[in-house]
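Chemist: no sequence for this one, just the structure:
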């Protein structure tokens, strides 16, 4: 029986053998058999997928990725895109700062690097919006560099493999050291994807399938019967609840009044309904004087750090209404609810039958 006293090379070989048979098919991934035949991953597709996957699931990302790459098949195509078009395609994925940084990074690569991604961690991490995880993932997967990729799946695998009971996030450096010790020089890109696949499909948060795991023999948590309890996490503080009001208005001919949010902050740069700040007890701040009608239902939405409850007011735009600098009057034929961020689309869905 192999245990952790055996070589890291042997453990990585076992995992790669498993991956060669069980690798998940993804639209941005080069399958291990194709890679063995010399097919090279497209760094643009790897980078785009990794940015999209932050704080999001593979299932949620696939359709977005395929739409993006159909519309902007290369990084130079994305760099030339209109900001509003990109933000509209991103709507629903959340964490909108990622989309703004996506454009910044694409434009740096297009204008300063002739459309070519750098192939080292050190250069990648200097690009807009690319942090340690993304730099390691792109360097490993796209360029086969032996970088240590540490996402939530890998953290869970390492915590169980080594039976680490110290809680996250404090234990991250220890888990990264364990992961680095296992990262091979041979096929590091496939290995990075293999260990993430292992966490996503076998070493899952609940009910891990230890009986079919390629690392079942050396896994200390399996031996100790603690796998289901790991990784431990420091308890989170309860999320506060904030409140706000959104104002949804249409003209007599069906045009919609929308407001572009500031570039910085939540939903930065996105079009949405005019509204109040989100705070404990918001005051009315209608975008124009009108007989605003309260909607019977309210929006409930959860962000990373707080819950949000939004009241909805509706009205008809007065004749001759003039928009302010941050407002747009969108013609009904140009209005696509899918372009709205999720919280704003929820508000629209609640009142659309009374306004359309």
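Modeler: Cool, got the structure. These numbers come from a predicted model, not from an experiment.
Chemist: Please make it C-alpha for all contacts and neighbour counts, starting now.
Modeler: Noted.
Chemist: helix or strand for the nearest residue to residue 124 once chain neighbours are set aside, which one?
Modeler: Residue nearest to residue 124 in three dimensions, not counting chain neighbours: residue 135, with 5.3 Å by CA to CA, 6 or more residues apart in numbering. Applying DSSP states H and E as the criterion places residue 135 in helix 132-143.
Chemist: likewise residue 60?
Modeler: Using DSSP H and E, residue 60 maps to helix 58-71.
Chemist: Show me the strands in the chain, by range?
Modeler: With DSSP state E as the criterion, the chain has strands at 241-250, 256-260, 271-272, 293-294, 299-302, 307-316, 327-330.
Chemist: so which of those comes closest to residue 90?
Modeler: strand 271-272 (11.8 Å; CA to CA).
Chemist: which strands and helices sit next to that closest one?
Modeler: strand 256-260 (3 or more CA pairs under 8 Å, 6 or more residues apart in numbering; DSSP states H and E).
Chemist: The strand it packs on vs strand 241-250, what angle?
Modeler: Orientation check (axes from the mean of the first three to the mean of the last three CA atoms, to 10 degrees): strand 256-260 against strand 241-250 gives 140 degrees.
Chemist: Buried ones in strand 256-260, by neighbour count?
Modeler: By 16 or more other CA atoms under 10 Å, the buried positions in strand 256-260 come out as 256, 257, 258, 259, 260.
Chemist: What of stretch 98-112?
Modeler: Using 16+ other CA under 10 Å as the test for burial, stretch 98-112 gives 98-110.
Chemist: Tell me which of those fall in helices.
Modeler: If you go by DSSP state H, the buried residues of stretch 98-112 have 98-110 in helices.
Chemist: for the residues you listed, which one is nearest residue 88?
Modeler: Closest approach to residue 88 among these (CA to CA): residue 99, at 9.8 Å.
Chemist: got another, please set it beside the one above:
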């Protein structure tokens, strides 16, 4: 399976011989990033098999069925990260798999191993085992996170972090940074399995994702942004420094590394890195009527300065959307869903 070429579709979703509907699987299809990826894939002419916990749950899936091309080229299949073989039905016959499904982080973690770490690692391995049983498979694209890169205290702040960087599992455990630990362990497990089983694997590591949300219900990321825009969410934004990326850039990046036969390894996906107060000031200046906090009394002090080297992704011809578009699309989407007043 490793090394097989990927057919690239043109803007109308057709390959060189005019065929459409290359079959791919997206795990966790109803999620924030995954929904946007499904939208992009359908727009590009792919046939998409999406996995969700319950295909009959309209509250979780109705936004997917509203997407252009969904009725003709979308299929939803039930699957559970912790059930061995439950992804077989969805993955069989697919040329590529986008593994975006990840454990949902609760506000309060009681048992991090059972709630976050095991589902992240075992879920990833369950998906890859299903991939390994699919003779049609050409490539797997796994959604990791910059959290698997930046949680470390042993780097030179004058040298940007790149794809060779990994978060320290010891540091994550000591500081109880469970999300970063889960992403790091899951990605490392994926690379180990892919190498042993000769699976052509690529990982995409997005920064904090901002932009429009397709489902009416907000995921934790979108909820944090909404809290920030409405004068709250201070706890979430005390990190001091963070990378940000438009959700459409994340989706486009996933498709690019699938379609580019020369793509290999890990790809950071981040358009800009800002201090929280700088990020808040830009947002507040763009939307002065919103009660956006610009001072953070409990801000973490003494945090390490870092930046990201985005040259690897840019070498594939990738260009990021601007900060203004990221902010505008985010606010417009929250207005459309009724979370922000139209007059704002």
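Modeler: Cool, the structure landed. Only a predicted model underlies this, so the values are computations on that prediction, with no experimental measurement involved.
Chemist: Quick check: TM-score for this pair?
Modeler: Here the TM-score for the pair of chains, by TM-score structural alignment, normalised by the length of structure 2, is 0.24; 142 aligned residues with a CA RMSD of 6.6 Å.
Chemist: circling back: between the strands of structure 1, which one is nearest to residue 191 of structure 1?
Modeler: Of all those, strand 299-302 comes closest under CA to CA, at 35.0 Å.
Chemist: contacting residues around that closest one?
Modeler: 307, 308, 309, 310, 311, 312, 343, 346, 347 (CA atoms under 8 Å, 6 or more residues apart in numbering).
Chemist: Save the residues you listed as CSV, and put in distance to residue 8 of structure 1 too.
Modeler: Formatted as CSV, the contacts of strand 299-302 of structure 1 follow (distance: CA to CA, whole Å):
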residue, distance to residue 8 of structure 1
307, 44
308, 47
309, 51
310, 53
311, 57
312, 58
343, 47
346, 50
347, 53
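Chemist: farthest-separated two in the residues you listed?
Modeler: The widest separation within those (CA to CA) is 16.4 Å, between 307 and 312.
Chemist: quick one, which of those two is more surrounded?
Modeler: Each of residue 307 of structure 1 and residue 312 has its neighbours counted (other CA atoms under 10 Å); residue 312 has more, 24 against 14.
Chemist: related to what we said a few turns ago, go ahead and confirm the residue nearest to residue 124 of structure 1 touches residue 121.
Modeler: Yes. Using CA atoms under 8 Å, residue 135 of structure 1 is in contact with residue 121, at 5.3 Å.
Chemist: More neighbours: which of the two?
Modeler: More crowded of residue 135 of structure 1 and residue 121, by other CA under 10 Å: residue 135, with 26 against 23.
Chemist: how close does that one get to residue 173 of structure 1?
Modeler: Distance, residue 135 of structure 1 to residue 173 of structure 1, using CA to CA, to the nearest Å: 17 Å.
Chemist: swap in residue 19 of structure 1?
Modeler: Distance, residue 19 of structure 1 to residue 173 of structure 1, using CA to CA: 26 Å.
Chemist: Which one's more surrounded, the two?
Modeler: Neighbour comparison, residue 19 of structure 1 and residue 173: the larger count goes to residue 19, with 21 against 11 (by other CA under 10 Å).
Chemist: tell me the contacts of the more buried one?
Modeler: Residue 19 of structure 1 touches 32, 190, 194, 197, counting by CA under 8 Å, 6+ apart.
Chemist: If we use 10 Å, what do you get?
Modeler: Residues in contact with residue 19 of structure 1, defined by CA atoms under 10 Å, 6 or more residues apart in numbering, are 13, 31, 32, 190, 191, 193, 194, 195, 197, 198, 214.
Chemist: Relative to residue 342 of structure 1, how far out is it?
Modeler: In this structure, residue 19 of structure 1 and residue 342 of structure 1 are 36 Å apart, going by CA to CA.
Chemist: and if you look at residue 188 of structure 1?
Modeler: Applying CA to CA, the value for residue 188 of structure 1 to residue 342 of structure 1 is 37 Å.
Chemist: Same check on residue 249 of structure 1?
Modeler: Note on residue 249 of structure 1: its distance to residue 342 of structure 1, by CA to CA, is 18 Å.
Chemist: Residue 48 of structure 1 too?
Modeler: 21 Å.
Chemist: Can you mark which positions in the helix holding residue 60 of structure 1 are buried?
Modeler: Within helix 58-71 of structure 1, the residues scored as buried using 16+ other CA under 10 Å are 61, 62, 64, 65, 68, 69.
Chemist: Thought residue 86 was touching the fifth one, still the case?
Modeler: Yes. Under the contact definition of CA atoms under 10 Å, residue 68 of structure 1 touches residue 86, with a separation of 8.4 Å.
Chemist: Now the common contact residues for those two.
Modeler: Taking CA under 10 Å, 6+ apart as the contact rule, residue 68 of structure 1 and residue 86 both touch residue 78.
Chemist: buried residues in the helix or strand containing residue 331 of structure 2?
Modeler: Using DSSP H and E, residue 331 of structure 2 sits in helix 323-336. Neighbour-count burial for helix 323-336 of structure 2 flags 323, 326, 327, 328, 329, 330, 331, 332, 333, 334 (criterion: 16+ other CA under 10 Å).
Chemist: Could you save these as a markdown table and add columns showing distance to residue 256 of structure 2?
Modeler: Shown next, in a markdown table, are these (distance: CA to CA, whole Å):
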| residue | distance to residue 256 of structure 2 |
| --- | --- |
| 323 | 21 |
| 326 | 20 |
| 327 | 24 |
| 328 | 24 |
| 329 | 22 |
| 330 | 23 |
| 331 | 27 |
| 332 | 27 |
| 333 | 25 |
| 334 | 28 |
